[in-house]
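> compute the structure for the input listed below.
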Amino acid sequence: MHISRRISLAAAGAGLALTTALLAPASATASAPGTGTATGLRVGPTGEIPKPKAAGPVELRNERTCDTVRPKLEGYAAAGMGKVTCLEQQKPAAVKTAARSAPSKPAGEALSAAPKCSVTMGQWYFTRFDACGSVQLTYTVFDTRTKKKIGGATFTAKQEITLAAKSGEWKTDDSLKLDSAWGAAKGLRAVWKTECVGGGACGAGTAWGGAQKISVGKTLHGGTTHKWKAGQNTQGFTTKTTVTITGSGQILLHPATFEPPGKMTIRCDKIASGASVGCVFPSFAPTLTLPLKNRGHVNVAFSMQHLTDHWGWEGKGSPLTREMDESVINSNRGKVCDSAWKADPTVPEDSCDEFPFAATNQSGGQFGLRGKDCAQIRPDTPQNGRWNVTPLNDVTGRRCTIGHVPNKENGSVGGSLSAFYQNQRVLDDEKFWLAVR
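The predicted structure is shown next:
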């Protein structure tokens, strides 16, 4: 698939003398384009629609449990601290939630805005531009003089992180609910702060502007907005969120701080999509989803199903990776769409539609393959609502395809690929998947 395609210049209906020189290696037997006698092959939907993926558990950073407080209570009392408190993550065994699995919605949709972030408690899930996590916290109050626990509370914290593809801006949507409280856990106030970690990528923000009162059953809901400073072409960084809870006459010894796992490192760049800047979660490989509407799409679906590598089929085959060098792209195209391809007079405005795409590192040209090494096919108009492909040589054991596809339909796939690279901010050598639906 490409912008500049090899197009037939022959007059409509003109006969072409085609020979077996078009065919694949000597071991393969085939017929010339337009005269193929091989049985047609049915082609249907191919590839997987992406869904949010688990990034890892929500874990407090350098957590100091409340058990570490007890041995120090005498010292706190000597320092004049009558009531001290601590925050820790509620033990997994005590967590109760109805959501025990990843969201089923496609990855192109937002996971869910907090406070209704519907993912498994204690887990992060993410897509290319969106992430969602939740954690339950326990707040404990100690009397330093009696060395006893005199109060406590439980909270549910949720955060959604949404990245912008074309502005370099990203946001968080945050919520903190006070689920229960007892004893001295009174007059509680909460602060929520999110910041960037690494290289001064952006500034910090508070979700609801300082310490806010919170009572049992109440949810504090707010958000933060951050702007990538774009000091370099690309930059990776993580986020850090700190939740601080204080009670009347009480001193919090350490807040609850969590940083998402490494899979949720954010990458911002200003080179993937023209002059725009934008950010993604690069660990989530995006999927180019095409409709099964024309012969260019059929060429992709057939190739995913029949080539030995099943290029682009997540869970079954190998990913594709982007090639950004235009000289390499043109070279790839020329090597595959060579003299082995001759226009088929039965295909209007026939063009050489190569797969894997010339703008990938998996192009047959980068593997030293030529047109004769590729499966050569003619996607035909659908019959009874189903697409049919006529193989023009032996298509078994191949790693590339050249299809006879009308120029406009060829170009539609090339345009979709180009837009996908821009919109998903796919960088050089970065992997992606395909789905034809």
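> going forward, measure contacts and count neighbours with C-alpha atoms only.
Noted.
> how about the helices in the stretch 151-300 of the chain?
For the stretch 151-300 of the chain, helices defined by DSSP state H, counting those that start in this stretch occupy the ranges 295-306.
> what segments of it are strands?
Taking DSSP state E, counting those that start in this stretch, the strands of the stretch 151-300 of the chain run over residues 169-183, 189-197, 205-206, 212-213, 219-227, 234-246, 251-252, 256-258, 266-269, 278-280, 287-290.
> so which of the ones you listed is nearest Gly368?
Using Cα to Cα as the criterion, the shortest distance between Gly368 and the strands of the stretch 151-300 of the chain is 25.8 Å, found for strand 287-290.
> just checking, what packs against the closest one?
Other elements packing on strand 287-290 under the criterion 3 or more Cα pairs under 8 Å, 6 or more residues apart in numbering; DSSP states H and E are helix 407-423, strand 431-436.
> one more, so I can put them side by side:
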Amino acid sequence: MEVKLTQILNIAQEVVLNARLRKMLTMVTVVILTLFAPATASANEPAGTASEKTLHHSEIAQRKASTAQEYRTLPVTGKNSGKSDCTEVRRNLKKLREAGQKQAVCFEWKTPKNRAPRKGVTAPSVVDDAVWCTSIGKNQVYLTRNSICSAHDVIMLVVDTATDIILGKAYGLLEQEIDTKNTSTEFSEYMKFTLVESDVIADLITVRVEATCSLDKSCKQDTEPWGTPRPITVGTSIDGTWTRSWTDNTGNKPFLITYDLVVEIAGSIATTGWGGDKEQFDGQFYVRCDNEVSKYAGCVAPDFTPTFEISDEYYAARAFIGATQENMSTHPGWENHGKPLHRESSAEEEEDNRKVICKDGSFTANPDTPDATCDEYPFARSKESGRNFGVTSGAECQQYWVEAEMIGGQEYLILFNNGDDVPASAKCGRASMPSSHNTGVGGELGRKTVKWRLLENDPYWVDAGASDES
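Down below sits the predicted model:
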């Protein structure tokens, strides 16, 4: 049977009015998510007839579905390395001259003015993208849960130590990409250095990169092809891949990878660093390996905060979580509005949280909720559970329930709440929720915990379609 949008809204309005008369309730939130599969479909409805209802989902639900970012951008940190930084080198020309050095090479981590992007002008392309983030932007670090990527410009100046005159300038592009696997303790890094421009008069320019992934023996790293100086000319590139592995298999181990770029121009050798303390991109090439999640050890980029998107399959639970995020003044887990949730890895703490919110004796399943269970948000397996913020009974939470209603011959799950029972100051939300939706979300969170290798106190966002619209 085909049901028009106006019919759904009229029937929904009648359901609401009846609910008000029958239960003397103020219905603040009614979510009829026809975008998702109904609880019971009509046997006579041909496949595909739900498309009209799907098209108007936003009109019915009055919610915006947000999409988790595919990557995140880390803030710029650190500064030019003190190693051969041009400001520092030119400040100490006298010492260099007295040491018998006629010229010095120094570095600036920035884009040359003639290649800086200008409004309405596209910067000239000099090389094909070697890593996934080059086309996104340069001179910043981008990451996903399993990759760290950067493409940064570096200027090399040759300075006369007697006159402080710049004898020549070269410009290079350094691209790098670290890739991890959540089921392997081995991770790799591809790096490419391109000498884009140079007016330096020199018979030979060589480049070498030194990388350190651990000061102890917990990280095994090969040195080729960057271990020895390699000659380079304008318009050419040097590239290669490091293979690294965590040598231990117990607990977890963080690896802060640091680098030194060593360049020789006309007999003068200079070094600049990045990734290290107080250097450019300070602390941003950070990999963590562990054997604490699932039966496999693996590695991730833990600075990436993932987003747990509540599946449309569990639309009633999604509606409950989204409503709680909107109605609580702290907006827990709602990106750009509140703070992320953090994993609670202790099963004992998780059960203690659940005992306070759902097992304290104050919960009564709504008789109109099919296969009712007690659902809570923030999750019991998060540090943001109401118990951790002084809640001593689930009765203190915002209260919601789900009812099954027949609309146009189909059964839909509708989320209700009593307006007086959703105070913004509440530290949690509690709902009478169908078991399949409650356990479905819990199972998905468990699988994401493994995929993202979320350890104790690791942050994550929750996307349940919460809307800025009133």
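> packed most tightly, which of the strands of the stretch 151-300 of structure 1 would that be?
By mean neighbour count, with neighbours taken as mean count of other Cα atoms under 10 Å, strand 278-280 ranks first of the strands of the stretch 151-300 of structure 1 at a mean of 26.
> so where is stretch 316-331 of structure 1 in structure 2?
Residues 337-352 of structure 2 are where stretch 316-331 of structure 1 aligns, with TM-score structural alignment as the criterion.
> re earlier: can the strands of the stretch 151-300 of structure 1 go into CSV with extra columns for distance to Thr35 of structure 1?
CSV is the format used below for these (distance: least, Cα to Cα, whole Å):
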stretch, distance to Thr35 of structure 1
strand 169-183, 56
strand 189-197, 62
strand 205-206, 67
strand 212-213, 77
strand 219-227, 59
strand 234-246, 52
strand 251-252, 81
strand 256-258, 65
strand 266-269, 50
strand 278-280, 48
strand 287-290, 29
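> so Ser147 of structure 2 sits against Thr180, correct?
Yes. Here Ser147 of structure 2 reaches Thr180: they are 6.2 Å apart, a contact under Cα atoms under 8 Å.
> list residues touching both of the two?
By the contact definition Cα atoms under 8 Å, 6 or more residues apart in numbering, Ser147 of structure 2 and Thr180 are jointly contacted by 300-301.
> closest to Arg70 of structure 1 out of the strands of the stretch 151-300 of structure 1?
Distance to Arg70 of structure 1, taken as Cα to Cα, is lowest for strand 251-252 among the strands of the stretch 151-300 of structure 1, at 13.9 Å.
> could you say what helices and strands the closest one packs with?
Right, strand 251-252 of structure 1 is packed against strand 83-89, strand 234-246 by 3+ Cα pairs under 8 Å, 6+ apart.
> next one: the longest helix anywhere in structure 2 to chain centre, how far?
In terms of residue count, the longest helix belonging to structure 2 (DSSP state H) is helix 5-23. From the chain centre to the centre of helix 5-23 of structure 2 is a distance of 40 Å (Cα atoms, centre = their mean, to the nearest Å).
> any idea which helix or strand comes after it?
Along the chain past helix 5-23 of structure 2, the next helix or strand (assigned with DSSP states H and E) turns out to be helix 51-55.
> what residue of structure 1 matches up with Val287 of structure 2?
Mapped onto structure 1 by TM-score structural alignment, Val287 of structure 2 lines up with Ile266.
> about what we covered before: okay, how far is it across the match of stretch 316-331 of structure 1, tip to tip?
As for stretch 337-352 of structure 2, its first-to-last residue distance stands at 28 Å under the measure Cα to Cα, to the nearest Å.
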